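Engineer: Quick one, fold the following:
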Amino acid sequence: MIQADDLRFFLEVARTRRLVAAARGLGVEHTTVGRRVTQLERAAETRLFDRTPQGWELTEAGRGLLVHAEAVESSLLAAAEELGSARGRLSGTLRIAAPDGFGAFVLSPGLGGLRSDHPELTVEIVTETRLNLLATREFDIGISLEEPTTRGVRSRRLATYGLSFYASREYLSRQERPLDLAEVSRHPLIGYVDALLDIPALRFLDSALPGVRPAIQTNNVTGQWMAAVAGLGIAVLPDFVAAGDDRLVRIVEQTKIERTYWIAVPTEHQRLARTRAGESALLELVRNHEHLRAV
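Structural biologist: Now for the predicted structure:
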């Protein structure tokens, strides 16, 4: 007979595709994970994974079990949440994973409403700019710049936003203001570290100024913003970061870049009250933001 606790190990292996990674997530030895998966396969009387050089791949039977295992996990999480919260009040932890720009400049300062409505709820914001930010599924709500392809995650478009070329007033007092992209290319540019950039949507300079290498490269938009403010060159920045900063001036106004944010929720977290509250707060934040357009 299948034991419900074995499903935890099955789910972690299905999501990470590696015994060591699954063991790390579960806080146990990898041998324990292997033993519990083997125990589950014996109980199910079928093979649930194919062990390949690329990782542990779900068999057809494993994919069938995955749906039921996630339903069990979702029910247990919802029950734990209900038992752990006073009636009508949310507590526990809501983790939101987001790109650094959205997390730092939109989400963090925009949490007032959610905190007022649910003061006992702890909100964790995890920010990073990389393509596989959502791959681990270690979040309740995820925001990404590309449509999520992670299995077992419901996603949809959240908002579009604009980006523009910006330079500081101090910089423009020393340098002639560029009037078009050809003139921009002759200035020191500020951008992402090319070797670390795996998100095509962030390759703004590649499309606007192909072949031009930024003189200053950082792996996050906060660093680019501060470099531009310091007068070190010209940067492509989200309007929600730079438009309200009096130290910066939008240049080459005729060139506008637009990108889309996606919102993702793991299947097992969709029924949780804290996830639904967080998702509603995000949608409200986007609708009321001057430089975001809800989609």
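Engineer: from here on, contacts and neighbour counts on C-alpha atoms
Structural biologist: Will do.
Engineer: Whichever strand in the chain runs longest packs against which elements?
Structural biologist: Ranked by number of residues, the top strand in the chain under DSSP state E is strand 153-168. In terms of contacts (3 or more C-alpha pairs under 8 Å, 6 or more residues apart in numbering; DSSP states H and E), strand 153-168 is packed against helix 221-229, strand 234-238, helix 239-242, strand 248-251, strand 257-266, helix 273-287, strand 292-294.
Engineer: Tell me the helix or strand right after that strand.
Structural biologist: With elements assigned by DSSP states H and E, the helix or strand that comes after strand 153-168 is helix 169-174.
Engineer: and that next one, which residues are buried?
Structural biologist: 169, 170, 171, 172 (16 or more other C-alpha atoms under 10 Å).
Engineer: got it, and stretch 275-285?
Structural biologist: Here stretch 275-285 shows 275, 276, 278, 279, 281, 282, 285 as buried, counting by 16+ other C-alpha under 10 Å.
Engineer: swap in stretch 90-102?
Structural biologist: 90, 91, 94, 95, 96, 97, 98, 99, 100, 101, 102.
Engineer: hang on, the earlier thing: with distance to residue 140 as extra columns, can I get the buried residues of stretch 275-285 in CSV?
Structural biologist: What follows is the buried residues of stretch 275-285, written out as CSV (distance: C-alpha to C-alpha, whole Å):
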residue, distance to residue 140
275, 6
276, 10
278, 9
279, 9
281, 13
282, 13
285, 17
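Engineer: Could you also give me the structure for this next sequence, so I can compare it with the first?
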Amino acid sequence: MTFLSVARLGRYTAAAEVLGVNHSTVSRRVTALESAMGGRVLVRTAGGWEVTDLGHRAVTIAERIEASLRELSDGENADAVHGMVRVSAPDAFTSVFLAPAMTALRREHPQLAVELLSATQRVRQNRSGVDLEIVVGRPQVLRAYATPVCAYALRLYATPDYLDEAGRPDSIAELAAHPLVYYVESSLQVDELDRALQELPDSPASVRSTSVFAHVEATAAGAGIGILPDFLGDADPRLTRVLDGAYAHPLAYWAVARDEGPRNPAVAATLEALISYIETVRG
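Structural biologist: Sure, this is the predicted structure:
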């Protein structure tokens, strides 16, 4: 079971935290398994610990043992969706989609613990320490499972008061006269988010932030024209679309997991619940 946790999370420290043991205990147990099987089941790579060919055989056996132990301890009607799932995702996605979806999932599976980690970054080749990583844009990754979960677009928004005072732009070129509220350019780690800004003219001095919720609040306070996800901007009654039809930067959120991740019933249920919730609320 220790080996299975490392195979799914890719990191001894992450597996140790989930199992409630220390790093050395994880290492000792994996070493004992390798000694018993007569070969390496894990190999260290730049992306964390990866499962070897012998390790894949061990994973299959470990998953059967896991299911049997669960049935033995909880009975034939044991809930396969239990334990802990860690999901890394951008703030906006977490607040609007992930948190309510996971709340609903836990109502069905109360033995499941969920940890949500905030991150807006390009997909990592090393996904160690998390079961699912939600990223912006189609990921280019090796030895991973990836699937799209939500399409959206960045659009332009402002308050009616701001537009009355500063004037409503009639073209993309006229945006050069308006402060654009968006990410701090030097901190952007996602190419697709950077390209959204490159499609627009240079902005006068404006309010920039690493937080999308700061973008929303600054725009609502009249700081300028905000470049916001449509699922946030359209839902805010303080804001109205600007240059609707003339500017929209289409994007998508993708879920990425290590190869062994979706074999975990809890991870599979998490992904299914997330996609189902998004389909329900977005139609």
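Engineer: Got a TM-score for the two of them?
Structural biologist: Between these two chains, after superposing, the TM-score reads 0.76 (TM-score structural alignment, normalised by the length of the second structure); 275 aligned residues with a C-alpha RMSD of 3.9 Å.
Engineer: possible to save the buried residues of stretch 90-102 of the first structure as a markdown table with secondary structure?
Structural biologist: Below are the buried residues of stretch 90-102 of the first structure laid out as a markdown table (DSSP: H, G, I helix; E, B strand; the rest coil):
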| residue | secondary structure |
| --- | --- |
| 90 | coil |
| 91 | coil |
| 94 | strand |
| 95 | strand |
| 96 | strand |
| 97 | strand |
| 98 | strand |
| 99 | coil |
| 100 | helix |
| 101 | helix |
| 102 | helix |
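Engineer: Closest one of those to residue 126 of the first structure?
Structural biologist: The nearest member of the buried residues of stretch 90-102 of the first structure to residue 126 of the first structure, counting by C-alpha to C-alpha, is residue 97 at 4.7 Å.
Engineer: shouldn't the closest one be in contact with residue 134?
Structural biologist: Yes: counting by C-alpha atoms under 8 Å, residue 97 of the first structure does reach residue 134; the two are 7.2 Å apart.
Engineer: Name the residues contacting each of those two.
Structural biologist: Here residue 97 of the first structure and residue 134 have residue 142 as joint contacts, going by C-alpha atoms under 8 Å, 6 or more residues apart in numbering.
Engineer: so what's residue 66 of the first structure up against?
Structural biologist: Residues near residue 66 of the first structure by C-alpha under 8 Å, 6+ apart: 11, 14.
Engineer: What lines up with residue 216 of the first structure in the second structure?
Structural biologist: Residue mapping for residue 216 of the first structure onto the second structure gives residue 207, with TM-score structural alignment as the criterion.
Engineer: thinking again about what came up before, equivalent range in the second structure for the longest strand of the first structure?
Structural biologist: Using TM-score structural alignment, strand 153-168 of the first structure lines up with residues 144-159 of the second structure.
Engineer: Report the buried residues of that stretch.
Structural biologist: Buried residues in stretch 144-159 of the second structure (16+ other C-alpha under 10 Å): 144, 146, 148, 149, 150, 153, 154, 155, 156, 157, 158, 159.
Engineer: my guess is the last one meets residue 239, correct?
Structural biologist: Yes: with contact defined as C-alpha under 8 Å, residue 159 of the second structure reaches residue 239; the gap is 4.7 Å.
Engineer: Overlap of the contact sets of those two?
Structural biologist: 219, 220.
Engineer: Residue 82 of the second structure contacts residue 268, doesn't it?
Structural biologist: No: counting by C-alpha under 8 Å, residue 82 of the second structure does not reach residue 268; the two are 11.4 Å apart.
Engineer: Distance check, the residue nearest the centre of the first structure against residue 48 of the first structure.
Structural biologist: For the first structure, residue 98 is the residue whose C-alpha lies nearest the centre (C-alpha atoms, centre = their mean; 3.3 Å). Separation of residue 98 of the first structure from residue 48 of the first structure (C-alpha to C-alpha, to the nearest Å): 33 Å.
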